[in-house]
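Colleague: mind looking at a prediction? Sequence and model below.
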Amino acid sequence: MRLPPPEREPLTFGVEEEFVLADPVSGGVALAAPRVLELLDGEPAVTPEFLRFQIETATGVRTGLDELRADLLGLRGLVADAAGHAGCLVLASGTPPYGELPGLPGVTPEPRYQALAARFPSLIQQAGTCACHVHVGIPSPALGVRVLAGLRPWLAPLLALGANSPLAHGEDSGWASGRYPLWSRWPTATPPLDWPDAATYAASVDDAVRRGDAMDAHGVYFYARLSPKYPTVEIRISDVGLTVEDAVLMAGLARALVVTILEEARAGVAVRAVPDRLVLASLTAAAREGAPGHGVDPFTGELRPQRLIVDGLLEYVRPALLAAGDLAAVERQLAVVRAGETGAQRQRALFAGAGSPGVFVAGLAAATLAGTSTPAARRAVPVQDGCSPSR
């Protein structure tokens, strides 16, 4: 059933981005987040993360992609300038590309994070992955749960498009999103279920906390969830985008998905059942191969080029993108991705041409700041022609 473009006001949305702080010479992680935050003097849009080499930003609540883009550019520049004064670089990468991770000594000294480390000590050594979280406003928890069910088959193409973590410990991991298998080790890092109502969803969250799989509702890491803090659906599947335009693409598609699923719910269209095994198989294929490779069609289980699965996603949300005025921006960035410019591909090109960890992280930092006009962006030194991901 093809629904007409929605006529309602655009849903609000916002983006949270997590970044790696890196040493500009060795390329390894820099435990500098406390100093960066001190230099930012209480800036509310920038907060600490689980480990001291991570830092998180949050945009305002927006209705348009242009507003969102401006927030993302401003926040990346703000953090990068503070990081420069702290002697480190800001990298938009789903995993730290170089060096050994600090484990327990790297945990941020806040009670919640210390308690989390004590609860899950075996997971700390590989922790520190960085994601892009897109929040989309919803009318009610009941409709939010319906959205989560409808999102299940589309999480894999979002992951494929947003894959940006092919490197770890100075080597290619073989995954376009090396973050995905690491993050999925957490007990609640799973796809959302097809919950029948909001009460069942809440009971599932309570059960996870009661079992000890999470400390509280904030620690339930479903790939898409009802935010425990805001009246939003929070889509958490993608790696942090290498560039702001990557993040804008993810936000545009995420909102269009939520709008489309809500329109279906209002029109009485039933959720198309997708088996858990196919959802998981599609996610694994997307994380392994990214957008250029093959994926598992979550509706049929067939192996298909991921670009065709992405085409299906675009066709599904096209009316919502048109109604919001987002279609041109989304298609423009999809064309960049299809031309071989995914985050994972750009990181691999940088890695092949860099010659040293310092040159690589300088190029990655330059890509992270592409489009900004900050002193940090002007100081960033990309690698030689033909290898820069910001070209």
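Modeller: Sure, I can see it.
Colleague: going forward, measure contacts and count neighbours with C-alpha atoms only.
Modeller: OK.
Colleague: distance of the closest residue to Val107 other than its chain neighbours from Gln125?
Modeller: In space, and not counting its chain neighbours, Val107 is closest to Leu51: 4.4 Å by CA to CA, 6 or more residues apart in numbering. With distances taken as CA to CA, to the nearest Å, Leu51 is found 10 Å from Gln125.
Colleague: just Ala328 next, same as before
Modeller: 42 Å.
Colleague: same check on Asp207?
Modeller: Taking CA to CA, one finds Asp207 at 27 Å from Gln125.
Colleague: in three-state terms, label Arg272 for me.
Modeller: Under DSSP: H, G, I helix; E, B strand; the rest coil, Arg272 falls in the coil class.
Colleague: which residues does it contact?
Modeller: By CA atoms under 8 Å, 6 or more residues apart in numbering, Arg272 lies in contact with Gly150.
Colleague: starting at the chain centroid, how far to stretch 89-100?
Modeller: Remark: stretch 89-100 is offset 14 Å from the chain centroid, using CA atoms, centre = their mean, to the nearest Å.
Colleague: mind listing the helices for this protein?
Modeller: Listed in chain order, the helices of the chain (DSSP state H) span 33-40, 65-85, 111-119, 141-151, 155-162, 179-183, 198-211, 244-266, 276-289, 306-324, 327-338, 343-354, 357-368, 375-379.
Colleague: the structure to be compared is supplied as follows:
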Amino acid sequence: MRTVGVEEELLLVDPETGEPRAMSAAVLARADRDDRDHDDHRDDRDGPGADVFEKELHRQQLEFATSPRSDLGELAAEIGRCRARAVRLAEETGCAVAALAASPLPVSPSISFHPRYAWMAEQYGMAVHEQLVCGCHVHVSVGSDDEGVAVLDRIRPWLPVLTALSANSPFWQGRDTRYASYRSRVWQRWPSAGPTEVFGSAERYRRRVAEMVATGALLDKAMIYFDARLSERYPTVEIRVADVCLHAETAVLVAALTRGLVETAARDWRAGTEPLGHSVSLLRLAAWRAARSGLSEDLLDPVTLRPAPAEAVVRDLLEHTRDALSDHGDTERVREAVGSVLRRGNGARVQRELLERTGSLRDVVAECVRLTRS
């Protein structure tokens, strides 16, 4: 059974004002002290150790990564433990965490101290300072680079549906952007970001990556920010299109659907089914539509790339991955989670309804802090 792991980026905020706070170094230092003081009891207290937490590009962010999991229940439990530990560590250093893909309130981001980040700031200028966004990255195991690239070629048109389900960034610098996932639009400012053409083989994929790095526009292979890519560190494909999800169960849903897509694509490859030949320009439009509308309006049908109701497209994704979900034992959990998101709405809808009810972006952040904690 394929394993799946999740990386989540969380926003550090002031518990009183809701404004982002540059506290990641303090939180990480607290995590290190916590591990030294309670090493014998770490599993009882928090589950995974401090090495699951890492600094991110901006000091207002905190990232964690789960272990590879075969069972979704175990994955859900680990996400819950990681979020709970992040909440505790933040509170002990005088801030709070919110699973928000972009800050609703105005912020002046500050870049973390690292030679890599300094190079990026020099190379990309303002685009780096505007990248205070939090995503959810999903790793799914593959048997080889050949299988991995075959998967990348075949999951391309389905990725915008994951963006729509996870969309959780409607506000930017104190204003409604009119997007459900403005994070994904900000992310597209990186020169290597976005959908890719069909590669056809691992050799062609590696050649394209090498050609891109050779231009000098990228520091190294780790700056290949495709919507989906081969991991340089693990035997996985890494899918990077989702906002960090307001509700932890939505993150588990995204992980389950991602694994279903990967398994379905691998089976199609082994059966000799060719990938859909959609152009990158049309896939960009599908991604834009998902970012703009979320689940509130039409999406582009992954097969025809013509407008279709969002709920119908989500149901098509369930049908497309039906056998893989069933074989992993994920069907019932996924159907229940999809029904919940369609009824309640994604994080973008929840945030907008909170603003309509309270009239205050500060109150929106406060409620999102509570939801993250719960």
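Modeller: Yes, it's here. In this text the structure is predicted, and so the values were computed from the model without any measurement.
Colleague: with neighbour numbers in mind, choose between Ala328 and Gln125 of the first structure.
Modeller: Gln125 (15 against 11; other CA atoms under 10 Å).
Colleague: could you measure the more buried one against Ala344 of the first structure, distance?
Modeller: Taking CA to CA, one finds Gln125 of the first structure at 23 Å from Ala344 of the first structure.
Colleague: same question, Arg52 of the first structure
Modeller: For Arg52 of the first structure relative to Ala344 of the first structure (CA to CA), the value is 24 Å.
Colleague: those two - which one has more neighbours?
Modeller: Ala344 (31 against 23).
Colleague: which residue lines up with the more buried one in the second structure?
Modeller: Using TM-score structural alignment as the criterion, Ala344 of the first structure maps onto Ala348 of the second structure.
Colleague: pull the number of nearby residues for the nearest residue to its match once chain neighbours are set aside.
Modeller: Spatial nearest neighbour of Ala348 of the second structure, excluding adjacent residues (CA to CA, 6+ apart): Asn168 at 4.3 Å. By other CA under 10 Å, 34 other residues sit near Asn168 of the second structure.
Colleague: and what of Leu151 of the first structure?
Modeller: Around Leu151 of the first structure there are 23 residues (other CA under 10 Å).
Colleague: contact partners for the residue nearest to Val107 of the first structure?
Modeller: Leu51 of the first structure touches 31, 106-108, 127-128, counting by CA under 8 Å, 6+ apart.
Colleague: and Ala92 of the first structure, by the same measure?
Modeller: Contacts of Ala92 of the first structure (CA under 8 Å, 6+ apart): 18-20, 130, 240-243, 364-365, 368.
Colleague: which non-adjacent residue is nearest the corresponding residue of the first structure for Pro106 of the second structure?
Modeller: Per TM-score structural alignment, the equivalent position to Pro106 of the second structure in the first structure is Gly99. Counting by CA to CA, 6+ apart, Gly28 is the residue found nearest to Gly99 of the first structure once chain neighbours are left out, at 4.5 Å.
Colleague: can you count the residues close to the one you found?
Modeller: Neighbours around Gly28 of the first structure, by other CA under 10 Å: 23.
Colleague: give me every residue that touches Pro191 of the first structure.
Modeller: 152, 222-224, 279-280.
Colleague: so for Pro10 of the first structure, which of the helices of the first structure sits nearest?
Modeller: Closest approach to Pro10 of the first structure among the helices of the first structure (CA to CA): helix 306-324, 6.1 Å.
Colleague: which part of the second structure matches that closest one?
Modeller: Under TM-score structural alignment, the match for helix 306-324 of the first structure is residues 310-328.
Colleague: buried sites along the matching stretch?
Modeller: Along stretch 310-328 of the second structure, these residues count as buried under the neighbour rule (16 or more other CA atoms under 10 Å): 310-311, 313-314, 316-318, 320-322, 324-325, 328.
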